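Trainee: Need the 3D shape of this:
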Amino acid sequence: MADSADIFAKCRDWTAAREARAARTYPYYRPLTESGGGAEGVVDGRRVVIAASNDYLALASDPRVVEAGGAALRRFGTSCSGSRLLNGTLALHERLEGELAAFLRQPAALVTTTGFQANLALACLLGRGDLLLLDQHSHASLLDAARLGQARHLRFRHNDRADLARLLGASGTGTGSAAGTGAWVRGGRMAVTEGLFSMGGDLADLPGLAATLAEAAPARLVVDGAHDIGLLGEHGRGAAELLGAEGSVDLITGTFSKCFGSVGGFLAGPEEVIDYLRHRGRSVLFSAAAPPAAVGAALAALGIVRAEPERRRRVLALSACLHRLLRELGWDTGSSLMPVVPVHVGDDAACLRLWQGLFDAGVFANAILPPAVPPGRAMIRLSVTAAHTERHLAVIADAFATQARTAVPRARASLPALPR
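Mentor: Okay, here's the model as predicted:
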């Protein structure tokens, strides 16, 4: 028998993190030792502006949310110590599901332990003979759901309804297969996209995608609203509300870890679909329930999202300001004005050097490298929250100005008007 390779060998051979640490450009797992309400914090003993948080509405440190989480903790303890299916469902979970369904104008909702697990639950909808079509920029959790499901899955070009139509047309011929040859059983079809894309900060063309799917009916549209529910639309119901496409979305997934200042996930849609997911979704059945404190905090945050639309207006205004400041310095922040602010760099090493330069200048940002983005598309990802002030934005812009003479490529692009 030939000698077997050591399965751990790949770990020894992968040296990227060690090299970045040695070069003092390692941007990950940096502990925050003190928080200043979301806008500032202490990292490595230095007070910095936090431009890396997805707490868009600044609710994670809101006293009402903190107190609600604490009250649930005192009443129910630290853990449910079991799955939702068995002993882990509290009246608190069901109350959140009811209020969330009403908020999103959906018949039913299901609360999960994380947003990642909410998306993984979709795998149980993907049977043999079904077809899943994913936007190329969809979150990793959606791709993992596709891999866990039994359906054939294809990826359409980002926000490209013509490519979606092409794939739908090809799937209807009865001549395709997972390997590209031979017949395959025609089943149900479903397209999945993010509402507000988590890396690029751009909006999905939900009306266009919905119109394309309507031509191939029955085909379902699922929207991951992780970064837009609570933030966009007159009432905060997300990208679908903003774009007038709520009636075209068949199923919604989301998370409490962005606009709701907590942790956990959810799915919302038709009652029979939610009931099926509740009993067949493996990530739901085999995970301990969301802890009481997180659920209590999310409930309080949902009330604030409904009652205080000025938070949404403030963060969107601040976001447009930061895009303008960075573009005036020549940095390419894409085509969006959203609180997700991508500063496109390209080269991985240049991105890490830029990250370190920003940190040295007092700004803690996110360095985004492959596989989170395609090779050659490294970026600094900034996030704007309602806790930021114009002074914080000026600090961020000044930090980028100090990097203007580096070798990092920069570009200009026109700014679109913010959709209303």
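Trainee: hey, let's count contacts and neighbours off CA atoms from now on
Mentor: Noted.
Trainee: mind checking how far residue 94 is from residue 236?
Mentor: If you measure residue 94 against residue 236 using CA to CA, to the nearest Å, the figure is 21 Å.
Trainee: Give me the more crowded residue out of the two.
Mentor: residue 236 (23 against 15; other CA atoms under 10 Å).
Trainee: who's in contact with the nearest residue to the more buried one once chain neighbours are set aside?
Mentor: Of all residues not flanking residue 236 in the chain, residue 230 sits nearest, at 4.3 Å (CA to CA, 6 or more residues apart in numbering). For residue 230, the contacting residues are 236-238, 259-260, 305, 312, taking CA atoms under 8 Å, 6 or more residues apart in numbering as the criterion.
Trainee: one more, for comparison:
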Amino acid sequence: MVQQDLFEKARGHEYLDLVRTLRQRDLLPYFRLVDGAPGPVARIDGQDRIILGSNNYLGLTGHEAVKEGARSALEEYGTGLAGSRFLNGTTPLHVALEHELADWMGTEDVIVYSTGYQANLGCIAALLGPDDTVICDSGDHASIFDAVSMSRARSRPFRHNRLDMLEKLLIGPTAGRGDRGGGTLVVVDGVFSMEGDLARLSDIVGLCREHGARLMVDEAHGAGVLGAAGTGLCEAYGVSVDVDLRMGTFSKSLASCGGFVAGSAEVIEFLRFQSHAFMFSAAAVPAAVGAALAALRVIRSEEGRELRARVLDNAHYLQRGLVEIGIETRIPTTMPDGSEVLAPILPVPMGSDQHAILFWRALYDAGIYVNVAVHPAVPPGQALLRMSVMATHEREHLDRALAAFAKIQADLPEQDPAAAAFG
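Mentor: As a prediction, this is how the structure comes out:
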């Protein structure tokens, strides 16, 4: 038997053929060169473009206090710590950040990881084992599914936001749990990163309580933006105390790089001594920690409340503008108290990959940068453009984007009828 060359899968992968073709035609939407900070306008490929593809929701990457936090940490601790948090990589900055995050989130303790990806990976893989069951929304972030694979727990995904299917899975694994001797963890994104829709947390909390499952919510895109104190969707739903674990990142509203898990003191202490992604990874660089700590303090201030109001107002303004010109996008979610919530992520369904890429390129040429998702990032026939707004966007930025959308929609053929509906 002749052994196949392991690298053959890379040489002949159909996706790489597509990438080569797109590069040749200058249609590749990815790895564009950004020369400058991710503000409302940035220089990409030598031209100033309005940025509607950044997760810098509050615009804090350019905030003077945040930059000073990074500078001060750099001067005091140097460029890196050359060790893990477990050994020589814990500084007073890390401890202060964890304490202030715990106070903000209203939990007993917090553990900080070097990236948001590692936060999910390290927490879930450490908590779960082969005897346990994990139930995930099919729209959860990739880091969650990678963590589940590492844990070797019994995985039970349910169709995106279909809580009837979640309930069936909870009844099944919970009823048979005694044979395996394990527990059940439900993991959902609060705000789903690609389409910007919200998990129905009130209902999910109720189901988990009824069936004895623990609940973890990924607040990566909600923390800093949603809720009166900005702690995320759990707060907006009023269920923070009912959620066992909340994860967040620094690479969105907190204007840095890193991630955290907030929860009970006993679980967080367990993670400090059992989470491989924490114990065997270099500690977050001081400048990143200093920036995140400064950003957190801005978020908790009156200025932070004003920035939250502004980014959500911008999201509603852009959403209404898209609807007025006949472009389908996410609609606000009505909360249990009757209020309406719209995350700062607005998807526009395109249908085919080809239509999405051509529409993206036309926007790009018009000076508007958005994100584009095609298969395999999304199911076939469900390509989309993903826009995200910032508190620092001015009305003129959003109006220019809306004018470009209106013109391109008129110039390009009708979108694929298979485009996914958002409602």
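Trainee: neighbour-wise, which of the contacts of residue 230 of structure 1 leads?
Mentor: For the contacts of residue 230 of structure 1, neighbours were counted using other CA under 10 Å, and residue 260 has the most, 30 neighbours in all.
Trainee: ok, back up a step: the residue nearest to residue 236 of structure 1 maps to what in structure 2?
Mentor: Alignment note: residue 230 of structure 1 maps to residue 224 in structure 2; criterion TM-score structural alignment.
Trainee: Same check on residue 26 of structure 1?
Mentor: Aligned counterpart of residue 26 of structure 1 in structure 2: residue 28 (TM-score structural alignment).
Trainee: Its match: neighbour count?
Mentor: 17.
Trainee: Same question for the one 3 residues further on.
Mentor: Number of residues near residue 31 of structure 2 (other CA under 10 Å) recorded here: 6.
Trainee: can you check residue 214 of structure 1 too?
Mentor: Around residue 214 of structure 1 sit 14 other residues, with neighbours defined as other CA under 10 Å.
Trainee: check which helix or strand covers the aligned residue in structure 2 for it.
Mentor: In structure 2, the residue paired with residue 214 of structure 1 according to TM-score structural alignment is residue 209. Under the criterion of DSSP states H and E, residue 209 of structure 2 resides in helix 201-211.
Trainee: Tell me the secondary structure at the match of residue 26 of structure 1.
Mentor: In terms of secondary structure, residue 28 of structure 2 is coil; the call rests on DSSP: H, G, I helix; E, B strand; the rest coil.
Trainee: Same question for residue 277 of structure 1.
Mentor: helix.
Trainee: List the residues that contact it.
Mentor: Residues in contact with residue 277 of structure 1, defined by CA under 8 Å, 6+ apart, are 121-122, 124-125, 284.
Trainee: Likewise for residue 327 of structure 2?
Mentor: Residue 327 of structure 2 is in contact with residue 348, counting by CA under 8 Å, 6+ apart.
Trainee: Would you agree residue 88 of structure 1 is in contact with residue 288?
Mentor: Yes - taking contact to mean CA atoms under 8 Å, the distance of 6.8 Å between residue 88 of structure 1 and residue 288 places them in contact.
Trainee: Mind checking which of these two has more residues around it?
Mentor: residue 288 (21 against 18).
Trainee: Grab the nearest non-local neighbour of that one.
Mentor: In space, and not counting its chain neighbours, residue 288 of structure 1 is closest to residue 83: 4.1 Å by CA to CA, 6+ apart.
Trainee: again with residue 20 of structure 1
Mentor: Once its chain neighbours are removed from consideration, residue 20 of structure 1 has its nearest residue in residue 26; the separation is 4.8 Å (CA to CA, 6+ apart).
Trainee: how about the one you found, what does it touch?
Mentor: The contact partners of residue 26 of structure 1, taken as CA under 8 Å, 6+ apart, are 17, 20, 352, 356.
Trainee: Please type out the ChimeraX selection for whichever of those residues turn out to be buried.
Mentor: With 16 or more other CA atoms under 10 Å as the criterion, this ChimeraX line picks the buried residues out of these:
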select :20,352,356
